[in-house]
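Q: Curious how this folds, go ahead:
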Amino acid sequence: MRLHAHRGNTLTAGAVVLTAFAVEAELRGLGPRGVRLGLVAALFALTAWAGVRSPREAGGIRVYQEVLLVLAVAAGTGTLAQGAVVLGLGPGAPVAAGWAALVALGGALLAAALTRGRDATMAPGAGALLGLVALVAGAGALWPGDDPRVGVRLALLVAMVALTVGIVDRLERRYRQAIVLADVLAVVLVLLAGTFLLPHVPGAEDALGLPPAAPGAAWGWQALLLVAGFGLVGVGSTLHEHGPGWLGALGLVAALVVLADGHHAFVGWPLALLVAGCVLVAVALRPVEHVVVPEEQGADPPPPVPWPRAPLTLVGPPRRADEDDDEL
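A: Below is the predicted model:
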């Protein structure tokens, strides 16, 4: 059996509807657990087969293939969770952090396996989010101290470093994947800021089983949040990408809220931001000694260099025809 390219959109639409049915059946508890497990497993088999075995084109992966791979990752993660419950390894109430970490880790590994060798962007992004959930839940479950938020913050710091390395590594080779990782990095920034703002959310600490914590963050965390927020906004503006720009702006707002938490003095971050902003404005408005103008009056400026830049191709000088060459 083979999926033809012209029927890919139709099959993807059917898979989306079946996924909605599976979610609704799980929310309502329709039928025995084993039946729901079989439904999710069949949905995973269908979407994984269609996403992996669908014909590839020279122009890259198509949108319906991206959606099929994302559905396969979601259905595969649901299959792991349902299978664990059927085997008697339930999550408990509330959901245990270790159980969530193992299921999310399985989903992340599944996403990596499904997208290996394929120039996909949405499924690796979903896998990165699942890996983030596994890292955070695992750190919260294994942290030996009284407050697991400390372990979660360290895990998020490791995730930020790993994502930054991944973005730099893929920016030239796989540009779209780098942008998706930048979106995930912005989500990590928001989560990291959220760990410091939980005391201001009524009932949040009790619902998560966390001990009461004093509001505010240390200077190092504040600097990290501020630099990461400005950096993501700058990346989004420079590359003309809405995802890192808007998500980075949200992370920057969260960072500013953390910086202002419990502080009312002008000396500190407000003064530093004021000085930095005035310096940048002064540099931009400084007098220009030499003005570069086009050679011809009214000539259009050169077009901007596209990003990512195309790889350089070294071409030798044209070959000169020898006298002994045969004439065609």
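Q: C-alpha only now, for contacts and for neighbours.
A: Fine.
Q: host element of residue 247?
A: helix 242-260 (DSSP states H and E).
Q: Which strands or helices does that helix pack on?
A: Secondary-structure packing of helix 242-260 (3 or more C-alpha pairs under 8 Å, 6 or more residues apart in numbering; DSSP states H and E): helix 175-197, helix 219-239.
Q: and among those, the most buried is which?
A: Greatest average neighbour count among the helices and strands packed on helix 242-260 goes to helix 175-197 (a mean of 23), per mean count of other C-alpha atoms under 10 Å.
Q: Another for comparison:
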Amino acid sequence: MPDQHRLARWLGALLLLGAALALLLGAGVGSTGFESVLNASSDPVAWQIIWDIRLPRTLGAWLAGALLGLAGAVAQGLFRNPLADPFLLGSASGASLGVAVALASFGVSPYATEWLVRLGLTGAAFVGAVGGVLLTLTLAKGVHHTLRLLLAGVIVGVVLGAVKDLITIAVPDILQAMQAFMLGSTGFVGWTACGVMAATLVPAMAVAWALSQVLDGLTLGEATAHSLGLPLAPMRAALVAVLALATGAAVAQTGLIAFVGLAAPHLVRSIVKTTHGRLIALSAAMGGLLLMVADVLARWLIAPQELPVGVLTSVLGGSYLLWLMHRRSARGGFL
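A: Modelled structure (predicted):
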């Protein structure tokens, strides 16, 4: 176990070092290339491109990925299911519905509007995400039964997704704007959004770390966790709140970005075996690095145009999980 603890520390250091290098790389990747970096000291426009666009976007990608990685580790531990992801409790469908309602009300695109309207759409996504989780909790009658909570999340996701589709059919003008949200993008993340995500990440990480013993206990079964004297109901409720807030904050700023929250904990577990406290912290760092690298690739692969980062994470994350399933099935196991 000491070797695993040492490995966990080394992994954390490497993930943070990789994030620092990716941040520097992200400052130089864009439609104008590295010329903006070279001319930043003498050209005010180049400096503005780096400081106001590239740096907050790259840092925002790390923060959103960290929130999703944290939420994914909490979800997989809470449901004792390696296929659980941050969107499992209806947050994604709730956020999509919130954006659809806001767009139908405003009648404009979320990424081509005045800052006040954009802020309203961000708030609508966050409220929709949290509302979807609350609806799931209501249908499941609390957090006491994990299976009921899981099934309620699936039902809420389907129903809210159908309502969102009905709105887009009724108001087809919002279809293109909804597509931008569904594909996910870090292109409109500024310093304000970075501040919001950082302000959510710090307390969410602190609470998840403090309650990680519940997740450790649940790995041994609910009966064992009860015998250890853990108050499962209130601690589960707190973990679900962390899951909802972390997911809602990320989705509100970047749209729906798939597979980061699902793949990050798997990558960490494939490297080191550790307790949920360290797993949550390492998953956050891994998720941040994954989304940061994906954002840089999305800007660089077909520059000066760019790919939707959510599409890139889906392709890369899905390919990784398929390979992982194949490798584990060849060994007679599963994820």
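Q: Overlay them and tell me the TM-score.
A: After superposition, the two chains reach a TM-score of 0.26 (TM-score structural alignment, normalised by the length of the first structure), with 131 aligned residues with a C-alpha RMSD of 5.9 Å.
Q: For the following helix or strand past the helix holding residue 247 of the first structure, which residues meet the burial criterion?
A: Per DSSP H and E, helix 242-260 of the first structure leads on to helix 269-285 as the next helix or strand towards the C-terminus. Buried positions in helix 269-285 of the first structure, judged by neighbour count with 16 or more other C-alpha atoms under 10 Å: residue 269.
Q: ok, residues contacting helix 269-285 of the first structure?
A: With contact meaning C-alpha atoms under 8 Å, 6 or more residues apart in numbering, helix 269-285 of the first structure is reached by residue 259.
Q: quick one: that helix to helix 219-239, angle?
A: Interaxial angle of helix 269-285 of the first structure relative to helix 219-239 (axes from the mean of the first three to the mean of the last three C-alpha atoms, to 10 degrees): 30 degrees.
Q: Touching, residue 123 of the second structure and residue 252? I think so.
A: Yes - using C-alpha atoms under 8 Å, residue 123 of the second structure is in contact with residue 252, at 6.9 Å.
Q: Those two: who's more crowded?
A: residue 252 (28 against 20; other C-alpha atoms under 10 Å).
Q: Might you report the residue contacts of the more buried one?
A: Contacts for residue 252 of the second structure (C-alpha under 8 Å, 6+ apart) come out as 95, 121, 122, 123, 124, 125, 126.
Q: where's it relative to residue 122 of the second structure, distance?
A: 5 Å (C-alpha to C-alpha, to the nearest Å).
Q: same deal with residue 147 of the second structure?
A: Counting by C-alpha to C-alpha, the gap from residue 147 of the second structure to residue 122 of the second structure is 31 Å.
Q: higher neighbour count, the two?
A: Comparing residue 147 of the second structure with residue 122 by other C-alpha under 10 Å, the one with more neighbours is residue 122, at 25 against 12.
Q: what about the more buried one, which SS state?
A: With DSSP: H, G, I helix; E, B strand; the rest coil as the basis, residue 122 of the second structure sits in helix.
Q: I'd guessed it sits against residue 253; true?
A: Yes - contact status for residue 122 of the second structure versus residue 253: in contact at 6.3 Å, counting by C-alpha under 8 Å.
Q: Where does the residue lying closest to residue 124 of the second structure once chain neighbours are set aside fall, secondary structure wise?
A: Of all residues beyond its chain neighbours, the one nearest residue 124 of the second structure is residue 98 (4.9 Å), with distances taken as C-alpha to C-alpha, 6 or more residues apart in numbering. Taking DSSP H and E as the definition, residue 98 of the second structure sits inside helix 91-106.
Q: cool, and residue 299 of the second structure?
A: Using DSSP H and E, residue 299 of the second structure maps to helix 276-300.
Q: Quick one: name whatever helix or strand follows that helix.
A: Next along the chain after helix 276-300 of the second structure, taking DSSP H and E as the criterion, comes helix 309-330.
Q: In that following helix, which of the residues would be classed as buried?
A: Here helix 309-330 of the second structure shows 309, 310, 311, 312, 313, 314, 316, 317, 318, 320, 321, 324 as buried, counting by 16+ other C-alpha under 10 Å.
Q: Same list, those, but as a markdown table with distance to residue 137 of the second structure please.
A: Converted to a markdown table, the buried residues of helix 309-330 of the second structure look like this (distance: C-alpha to C-alpha, whole Å):
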| residue | distance to residue 137 of the second structure |
| --- | --- |
| 309 | 31 |
| 310 | 28 |
| 311 | 30 |
| 312 | 32 |
| 313 | 29 |
| 314 | 28 |
| 316 | 32 |
| 317 | 29 |
| 318 | 29 |
| 320 | 32 |
| 321 | 29 |
| 324 | 32 |
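Q: Widest-spaced pair of those?
A: The span of these, defined through C-alpha to C-alpha, is set by 309 and 324 at 22.1 Å.
Q: Assign a three-state SS to the closest residue to residue 201 of the second structure other than its chain neighbours, would you?
A: Nearest non-adjacent residue to residue 201 of the second structure, counting by C-alpha to C-alpha, 6+ apart: residue 67, 6.1 Å away. Taken by three-state DSSP, the conformation at residue 67 of the second structure corresponds to helix.
Q: any idea how far residue 67 of the second structure lies from residue 175 of the second structure?
A: According to C-alpha to C-alpha, residue 67 of the second structure stands 27 Å off from residue 175 of the second structure.
Q: Have a look at these two and say which one is more surrounded.
A: residue 67 (35 against 17).
Q: The residue nearest to residue 124 of the second structure against residue 125, yeah?
A: Yes - at 5.1 Å, residue 98 of the second structure and residue 125 qualify as touching, with contact defined as C-alpha under 8 Å.
Q: okay, these two: which has more neighbours?
A: residue 125 (33 against 26).
Q: can you tell me the helix or strand for the more buried one?
A: Counting by DSSP H and E, the element that carries residue 125 of the second structure is helix 115-140.
Q: which helices and strands sit right next to the very next helix or strand once past that helix?
A: Downstream of helix 115-140 of the second structure, the first helix or strand assigned by DSSP H and E is helix 146-170. Other helices and strands packing on helix 146-170 of the second structure, by 3+ C-alpha pairs under 8 Å, 6+ apart, are helix 55-79, helix 91-106, helix 115-140.
Q: and of these, who's closest to residue 281 of the second structure?
A: Of those, nearest to residue 281 of the second structure by C-alpha to C-alpha is helix 55-79, at 7.0 Å.
Q: how big is the angle separating that closest one from helix 309-330?
A: Using the same axes, to 10 degrees, the inter-axis angle of helix 55-79 of the second structure relative to helix 309-330 is 40 degrees.
Q: so what secondary structure elements neighbour helix 55-79 of the second structure?
A: Judged by 3+ C-alpha pairs under 8 Å, 6+ apart, helix 55-79 of the second structure is in contact with helix 2-28, helix 146-170, helix 191-210, helix 212-218, helix 232-254, helix 260-271, helix 276-300.
Q: Right, I'll leave it there.
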